[in-house]
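Participant: next come a sequence and a model predicted from it.
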Amino acid sequence: MAVTVISFLCIVALLPFSGLGRRDDHSGDLKQMYIKMTVTNKFANMDISYPTFVSKGIPLFGVLNHLQDTNKNFSFTYRINKSLGIYLESVNGLAGSAVNHTYWELLSKKQNHITRLNVALLPFPGLGRRDDHSGDLKQMYIKMTITNKFANMDISYPTFVSKGIPMFGVLNHLRITTKTSVKKGPFPITVTVTNKFANTAVNYPTTVTTGMPMFGVLNKLKNTTNNFNFTYSIDKSYGIFLESVNGLAGSTVNKTYWELLTKKGKKITRLNVAKKGEKAQIPDSITVTVINKFTNSMVSYPANVTTGMPIFGVLNKLKDANSNFTFTYSVDKSYGIFLESVNGLAGSTVNKTYWELLTKHHGKTTRLNVGIGCYQPSKNEIFIMNFTTWA
């Protein structure tokens, strides 16, 4: 898998290099280059230089370890930060201080040109830099793809990251924010398209990960199979609505639609989702609660839900009927309808905040592992949107 290869490359980079005593070391295998490591303390007006030879491809972390092992006058300490990787704590016993607003700045000098390094070892928010503002970090969209060529499998994880965050931080962010979707799988399923009027059935084998809704599975099939396509619309009450499959759409005139069924073993079950345009049932009462743990605030909104209506429909009804409630969302091709903000407050990858979805029923609170487009609340339930952090 691609990510595994990347991990191996990182491990190789941190292995002992030429001159550190490996019995199978051959200095001729890796090109050596001369560098000078300089430690500067502007407050003490002091410079100390440590000349050394390093192998090309060795990261600065390896160089510092080499110096520490070979020069008793040099030492350094570090820690592993989940977002920024290996973080420099101290040099020669002197550590940065949030109280004194001091830190170790990393610079590179080549032919009298000095450049400030934009790498993971730079100070990060919270360590006391006066010019540090987490809001200044620009966000960019990336997609992490894990490929297994032996299983002919690709799994993509779209996310937003801050510029300057190393891949180590991105992987930690994904591990925390998508843990429900990568906890298990991928596992095989079959999507079957049946037309009872034409007496046809076509099977499409594929794989799915835990937490991925059928919307994501259909998009995956559409992107990987030439013989499959589908269209959908966003219905304010029922969320993502299946319009057509392989060019064939339902019709109110002919009273046709795409029925959704699931088969496990020999048992076939009709999925508990509503058909577009069907007569609404008597609504049940629920409560939608918005919590912000940072401001210690909580607002509750009474609402109604009918069988088959996802919480997406409930939120839209609230938005239309209550001027004090708003929400925004986006549609992700893998995971469907994604909650972006509530009452003007959006999650942030920089601040590591997001809207956690919870349900409280009969006094028991449970964290949901599906989004607002899939989850269907039940009578007397309290649906909770909790603004919190994953840090």
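Facilitator: In hand now; what should we look at?

Participant: contacts and neighbour counts: CA atoms only from here.
Facilitator: Will do.

Participant: all helices of the stretch 101-250 of the chain, in order?
Facilitator: For the stretch 101-250 of the chain, the helices defined by DSSP state H, counting those that start in this stretch occupy 167-177, 179-182, 214-224.

Participant: go on, the stretch 251-391 of the chain?
Facilitator: Using DSSP H, counting those that start in this stretch, helices in the stretch 251-391 of the chain cover 311-321.

Participant: how about CSV for the helices of the stretch 101-250 of the chain, with distance to His66 and mean neighbour count added?
Facilitator: Shown next, in CSV, are the helices of the stretch 101-250 of the chain (distance: least, Cα to Cα, whole Å; neighbours: other Cα atoms under 10 Å):
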stretch, distance to His66, mean neighbour count
helix 167-177, 23, 17
helix 179-182, 37, 17
helix 214-224, 48, 17
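
Participant: could I get those in JSON lines, plus columns for distance to Phe325?
Facilitator: Formatted as JSON lines, those follow (distance: least, Cα to Cα, whole Å):
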{"stretch": "helix 167-177", "distance to Phe325": "26"}
{"stretch": "helix 179-182", "distance to Phe325": "28"}
{"stretch": "helix 214-224", "distance to Phe325": "27"}
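
Participant: what about versus this one:
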Amino acid sequence: CRIQRGPYRCHEKTAGFNFNYTDDPNYGPFLVSVNGVAGNNTELTFWELLVQTGGNGTIIRPDVGIGCYIPEPNDRIILKFTEFVSGSHSVSGNSSNPGNLTAGNTSRLDSIELVVVNNISNTTNKTYSTDIAFRGVLIGAMRRLQTNSGFNFTYTDDPNYGPFLVSVNGVAGNNTEKTFWELLVQTGGNGTTIRPDVGIGCYIPKQNDRIILNFTKFTTNSASGSCTNPGVLLFLVGLFFCFLI
């Protein structure tokens, strides 16, 4: 399967291969079946994602699933049908079953803060508090926040790169003006502000993280996975260089 620099979503039609997945609102895509064989909650069976890395042949179990794993050249992707056993499978995004993924933590919610910053139009920052599911992706918390506050956002789902943030509170990025929404995170442990190399569809916030959605103009320094607009990057560098979920 040939892929671009993006999450593992194989779109090339390969003879005999087919799969189905479901998009969980908190955790993103979960693999349901491969070649007609589906996981079963009663039997605790699921499709596990393993990767034999191209560099040295080491087999790893990624801590994210098919919606967020970004393969390297020559990686060998292994979809393994197996039975979930507590202790033998880490709590990670590679399970095809949300129940297995959260390992009994489905009711756990962590608190995070989200700040909307728009210095381009010199507007006042807006701060929101919300909860995120245990090991859930950021877009899930944003969806939860959207249902009960003045916060709203829109996004588009690129087939190769996943969700791209289009607008926040009615303000949208613009290719001509080279504006976009940048994802920054002020970590809860030490207050350091980082630019994640993934976007809203794959970033997994930790307890007390401060999520910053920063409306800004594209520069070469902002070309990273936190970019929210593929059009900006296409316009400036001629290829997709921004790798989100």
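Facilitator: Yep, that arrived. Being a predicted model, the structure only gives us computed values, none of them experimental.

Participant: could you get me the TM-score between them?
Facilitator: The TM-score (TM-score structural alignment, normalised by the length of the second structure) is 0.64; 179 aligned residues with a Cα RMSD of 2.4 Å.

Participant: which among the helices of the stretch 101-250 of the first structure is found nearest to Glu356 of the first structure?
Facilitator: Glu356 of the first structure sits nearest to helix 167-177 of all the helices of the stretch 101-250 of the first structure, at 10.4 Å, using Cα to Cα.

Participant: need the outlier residue of the second structure, farthest from its centre.
Facilitator: Within the second structure, Asn122 marks the point farthest from the mean C-alpha position, 29.4 Å out by Cα atoms, centre = their mean.

Participant: the residue nearest the centre of the first structure and Lys352 of the first structure, how far apart?
Facilitator: Residue closest to the average C-alpha location in the first structure (Cα atoms, centre = their mean): Leu174, at 3.7 Å. Computed as Cα to Cα, to the nearest Å, the Leu174 of the first structure to Lys352 of the first structure distance reads 12 Å.

Participant: ok, Val12 of the first structure next?
Facilitator: 31 Å.

Participant: same thing with Ser162 of the first structure?
Facilitator: 11 Å.

Participant: look at these two and report which has more neighbours.
Facilitator: Counting neighbours by other Cα atoms under 10 Å for Ser162 of the first structure and for Lys352 shows that Ser162 has the greater number, 20 against 13.

Participant: if I pick the aligned partner of Leu31 of the second structure in the first structure, what's in contact with it?
Facilitator: Using TM-score structural alignment, the partner of Leu31 of the second structure in the first structure is Leu242. By Cα atoms under 8 Å, 6 or more residues apart in numbering, Leu242 of the first structure lies in contact with Phe230, Thr231, Tyr232, Ser233, Trp258.

Participant: recalculate using a threshold of 10 Å.
Facilitator: Residues in contact with Leu242 of the first structure, defined by Cα atoms under 10 Å, 6 or more residues apart in numbering, are 215, 230-235, 249-250, 257-260, 275-276.

Participant: tell me the one among these nearest to Gly371 of the first structure.
Facilitator: Phe215 (11.7 Å).

Participant: would you mind measuring from the residue lying closest to the closest one once chain neighbours are set aside to Val193 of the first structure?
Facilitator: Nearest non-adjacent residue to Phe215 of the first structure, counting by Cα to Cα, 6 or more residues apart in numbering: Gly336, 6.1 Å away. Separation of Gly336 of the first structure from Val193 of the first structure (Cα to Cα) stands at 21 Å.

Participant: again with Lys333 of the first structure
Facilitator: Distance of Lys333 of the first structure to Val193 of the first structure, given as Cα to Cα: 20 Å.

Participant: contacts made by stretch 272-284 of the first structure with the rest, please.
Facilitator: 235, 237-238, 241-243, 252, 257-261, 303-310, 374, 376-381.

Participant: my guess is the residue nearest to Phe215 of the first structure meets Phe312, correct?
Facilitator: No - checked against Cα atoms under 10 Å, the pair Gly336 of the first structure and Phe312 is beyond contact range at 11.2 Å.

Participant: need the residues touching each of the two.
Facilitator: Common neighbours of Gly336 of the first structure and Phe312 (criterion: Cα under 10 Å, 6+ apart): Gly239, Ile240, Gly371, Ile372, Gly373, Cys374.

Participant: neighbours of the equivalent of Thr366 of the first structure over in the second structure, how many?
Facilitator: Alignment note (TM-score structural alignment): Thr366 of the first structure maps to Ile194 of the second structure. If you count neighbours by other Cα under 10 Å, Ile194 of the second structure ends up with 13.

Participant: check contacts around Ile194 of the second structure.
Facilitator: Applying Cα under 10 Å, 6+ apart, one finds that Ile194 of the second structure lies in contact with Leu183, Leu184, Val185, Gln186, Thr187, Ile211, Ile212.
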